[in-house]
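J.: Sequence and predicted structure are below.
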Amino acid sequence: MPEDRPETTPIGKHENPQGSAMNFQSSEIAPAKILIVDDVEANLQVVRRRLACAQFDLHSVKSGAEALRFIQEHKPDLVLLDFMMPEMNGIEVLNVIRKEWELAELPVIMLTARAESAALISGLEAGADDYISKPIDFSVLKARIETQLSKVKSKKSLRQVNTALDERVTMRALAFDQLREELENEITLRRKAERELDRLTMDSDNTGAAAPEGVEKTAVDVQPLVEIVDRIIRAVSDGKPVNQALLSSLKFKLLELG
């Protein structure tokens, strides 16, 4: 019996007449939210019933406009989108989805009774992640749903790892920038001290007086130290590990300055 409004009540979370052989979601993890879009109520009921054993959080709508509104308000984890629908077909819905959501953010699997290569290519070119031909082989559909959800999870994990690595590189670069600044300040102070020592020595030579007690003229070549710091900073900026020999050289040079 046709419904007057789209079915968006989560189902499949507690129904499991066939056991949980293909249960993709752990009891400790929120089930994946899947939106089914088809203008034929009988098709929606079949898909919902056959996917119920997988323990997904299932929602359904019967038009492209309703699908876009649901996606905007509730952001599903995956969309099963019928190809042929009145008013707004699957390709048109997909074009709107891809203007806001990338493939990695919202996977879409097309459901189509058209097996022609041109129709399949048009769906993939519009941004579909995969497609299933009708009549649906539900074991294949479940496997492809799980594959797409796994891809999204892997991409999210990879982005988190990359973000953490970027933060580590940034922190190390900042630390070495601070070290460079401290070294430059130390070098400036030592050069100033050397110039003052030169002045005192020249005054002593001109007057014949002895240099102040405890004052010795020292000359430290700071250029190698600057070069070592530059090499370390370049390595950090390029995301490369810092050569331990460079760090040992830096420590040795600092001890020389001390």
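T.: Everything's here; your move.
J.: going forward, measure contacts and count neighbours with C-alpha atoms only.
T.: OK.
J.: Which strands or helices does the helix or strand where residue 182 lies pack on?
T.: Using DSSP states H and E, residue 182 maps to helix 138-207. Applying 3 or more C-alpha pairs under 8 Å, 6 or more residues apart in numbering; DSSP states H and E, we find helix 138-207 packed against helix 41-51, helix 223-237.
J.: packing partners for the longest one?
T.: What that stands for is helix 223-237. So helix 223-237, by 3+ C-alpha pairs under 8 Å, 6+ apart, packs with helix 138-207, helix 244-257.
J.: Can you check which of those gets nearest to residue 74?
T.: Across the helices and strands packed on helix 223-237, the minimum distance to residue 74, taken as C-alpha to C-alpha, is reached by helix 138-207, at 17.0 Å.
J.: The closest residue in space to residue 173 that isn't next to it in sequence - how many residues pack around it?
T.: Nearest in space to residue 173, with sequence neighbours left out and distances taken as C-alpha to C-alpha, 6 or more residues apart in numbering, is residue 236 at 5.9 Å. By other C-alpha atoms under 10 Å, 19 other residues sit near residue 236.
J.: And for residue 64?
T.: Residues near residue 64, counting by other C-alpha under 10 Å, number 25.
J.: cool, residue 148 as well?
T.: When counting by other C-alpha under 10 Å, one arrives at 21 neighbours for residue 148.
J.: Quick one: residues contacting it.
T.: Each residue near residue 148 by C-alpha atoms under 8 Å, 6 or more residues apart in numbering is listed here: 107, 129.
J.: next one: the helix holding residue 182 to chain centre, how far?
T.: Relative to its chain's centre, helix 138-207 lies at 21 Å (C-alpha atoms, centre = their mean, to the nearest Å).
J.: structure B:
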Amino acid sequence: MDRFDDIDAPRMRQRPVRTVLAVDDSRATLEMLGEQLSRRGFLVVQCGDGGEALDLLAARGVDLVLLDMVMPGLTGLHVLAEIRASRETADLPVIMLTGHNDAAAAVEALATGADDLLAKPVAVDLLAARIERTIDRAQRIAELKRSNAMLDARIATRAIELGEARTELAERREECRRLTQSVAALNARLSVSI
């Protein structure tokens, strides 16, 4: 074993830095989320309103959006609907945060496309665990989509090859039928002349 293997081992076990866009109109909530999630190894981009959040999403990639449900201007639900409507962000994981503790708000958030919903004030350890789970699930789904796309491409290639093979087989059968007819005609002529 190389003496550098032990040095590289801890680095290999570290998870990649996950970027979270936190969107909330409360500066105190944003600062708390930024501080607490940064301590847990996340890179937190803070944003105070929905329009700015949509601009940031268009400009840079994030792994997950933490989105306050009730904000002035563009509400969290409106921002979520915009995220889901865009081809570039349709599959982006979104966890909604809400001060409302009623089932109707949860149903509305989930129906709009939220991956999860947590009530404020949120336990940061629970939030961090849900962020990890949601990002991991999104990455597995993305990998499955890539695998499916590769399989679809292979199936399409095989279908083309099969179509070409069938065409060639049909041509060979036609050639074989003509040759059989020619041989039969020659045999008929030979039997008449003998």
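T.: Nice, thanks for sending it over. None of the values given here were measured: they were computed from a predicted structure.
J.: TM-score them against each other, please.
T.: Overlay of the two chains. TM-score (TM-score structural alignment, normalised by the length of structure 2): 0.84; 184 aligned residues with a C-alpha RMSD of 2.3 Å.
J.: Distance to residue 56 of structure 1 added to the helices and strands packed on helix 223-237 of structure 1, as a markdown table?
T.: A markdown table is the format used below for those (distance: least, C-alpha to C-alpha, whole Å):
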| stretch | distance to residue 56 of structure 1 |
| --- | --- |
| helix 138-207 | 10 |
| helix 244-257 | 51 |
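J.: hmm, back to that, okay, the helices and strands packed on helix 138-207 of structure 1 in JSON lines with distance to residue 61 of structure 1 next?
T.: Listed next are these as JSON lines, based on distance: least, C-alpha to C-alpha, whole Å:
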{"stretch": "helix 41-51", "distance to residue 61 of structure 1": "8"}
{"stretch": "helix 223-237", "distance to residue 61 of structure 1": "50"}
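J.: Of those, which is nearest residue 63 of structure 1?
T.: Across those, residue 63 of structure 1 has its closest neighbour in helix 41-51 (10.8 Å, C-alpha to C-alpha).
J.: whereabouts in structure 2 does the closest one align?
T.: The alignment of helix 41-51 of structure 1 onto structure 2 (TM-score structural alignment) spans residues 27-37.
J.: compared with structure 1, how much does that stretch deviate?
T.: With mean C-alpha distance after the TM-score superposition for structure 1, stretch 27-37 of structure 2 departs from structure 1 by a mean of 0.8 Å once superposed.
J.: Same question for that stretch: list its buried residues.
T.: The neighbour-count check on stretch 27-37 of structure 2 (16 or more other C-alpha atoms under 10 Å) flags 29, 30, 33, 34, 36, 37 as buried.
J.: roughly how far is that stretch from the heart of the chain?
T.: 27 Å.
J.: Also stretch 7-27 of structure 2?
T.: On C-alpha atoms, centre = their mean, the centre of stretch 7-27 of structure 2 falls 19 Å from the chain's centre.
J.: Export the buried residues of stretch 27-37 of structure 2 as TSV, with columns for distance to residue 90 of structure 2.
T.: Listed next are these as TSV, based on distance: C-alpha to C-alpha, whole Å:
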residue	distance to residue 90 of structure 2
29	26
30	24
33	24
34	25
36	27
37	24
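J.: In structure 2, what stretch matches stretch 67-82 of structure 1?
T.: Using TM-score structural alignment, stretch 67-82 of structure 1 lines up with residues 53-68 of structure 2.
J.: Any idea how far apart the tips of that stretch sit?
T.: 11 Å (C-alpha to C-alpha, to the nearest Å).
J.: Quick check: closest non-adjacent residue to residue 54 of structure 2.
T.: Once chain neighbours are set aside, the closest to residue 54 of structure 2 by C-alpha to C-alpha, 6+ apart is residue 79, at 7.1 Å.
J.: That neighbour: which element?
T.: helix 76-85.
J.: Only the buried residues of that helix, if you could.
T.: Going by 16+ other C-alpha under 10 Å, helix 76-85 of structure 2 has these buried residues: 76, 77, 78, 79, 80, 81, 82, 83, 84.
J.: Out of those residues, which two are the most distant from each other?
T.: Going by C-alpha to C-alpha, the pair spanning the buried residues of helix 76-85 of structure 2 furthest: 76 and 84, at 12.2 Å.
J.: Pick out the residue nearest the middle of structure 1.
T.: Of all residues in structure 1, the one closest to the mean position by C-alpha atoms, centre = their mean is residue 159, 1.9 Å from it.
J.: counterpart of that residue in structure 2?
T.: Match for residue 159 of structure 1 (TM-score structural alignment): residue 145.
J.: One more: residue 126 of structure 1?
T.: Under the alignment (TM-score structural alignment), residue 126 of structure 1 pairs with residue 112 of structure 2.
J.: hang on, isn't its match packed against residue 80?
T.: Yes - using C-alpha atoms under 8 Å, residue 112 of structure 2 is in contact with residue 80, at 6.9 Å.
J.: picking up where we left off before, would you tell me which one of the buried residues of helix 76-85 of structure 2 comes nearest to residue 16 of structure 2?
T.: Closest to residue 16 of structure 2, out of all of the buried residues of helix 76-85 of structure 2 and judged by C-alpha to C-alpha, is residue 83, at 24.0 Å.
J.: which residue in structure 1 lines up with the closest one?
T.: In structure 1, residue 83 of structure 2 lands on residue 97 (TM-score structural alignment).
J.: My understanding was that that match contacts residue 68; is that so?
T.: Yes - between residue 97 of structure 1 and residue 68 there is a contact at 7.3 Å, judged by C-alpha under 8 Å.
J.: what's the closest non-adjacent residue to residue 138 of structure 1?
T.: residue 50 (7.0 Å).
J.: Give me the contacts around stretch 25-43 of structure 1.
T.: With contact meaning C-alpha under 8 Å, 6+ apart, stretch 25-43 of structure 1 is reached by 2-3, 13, 44, 54-64, 67, 76-82, 85-86.
J.: Any buried residues in stretch 49-60 of structure 1, and which?
T.: Within stretch 49-60 of structure 1, the residues scored as buried using 16+ other C-alpha under 10 Å are 51, 52, 53, 54, 55, 56, 57, 58, 59, 60.
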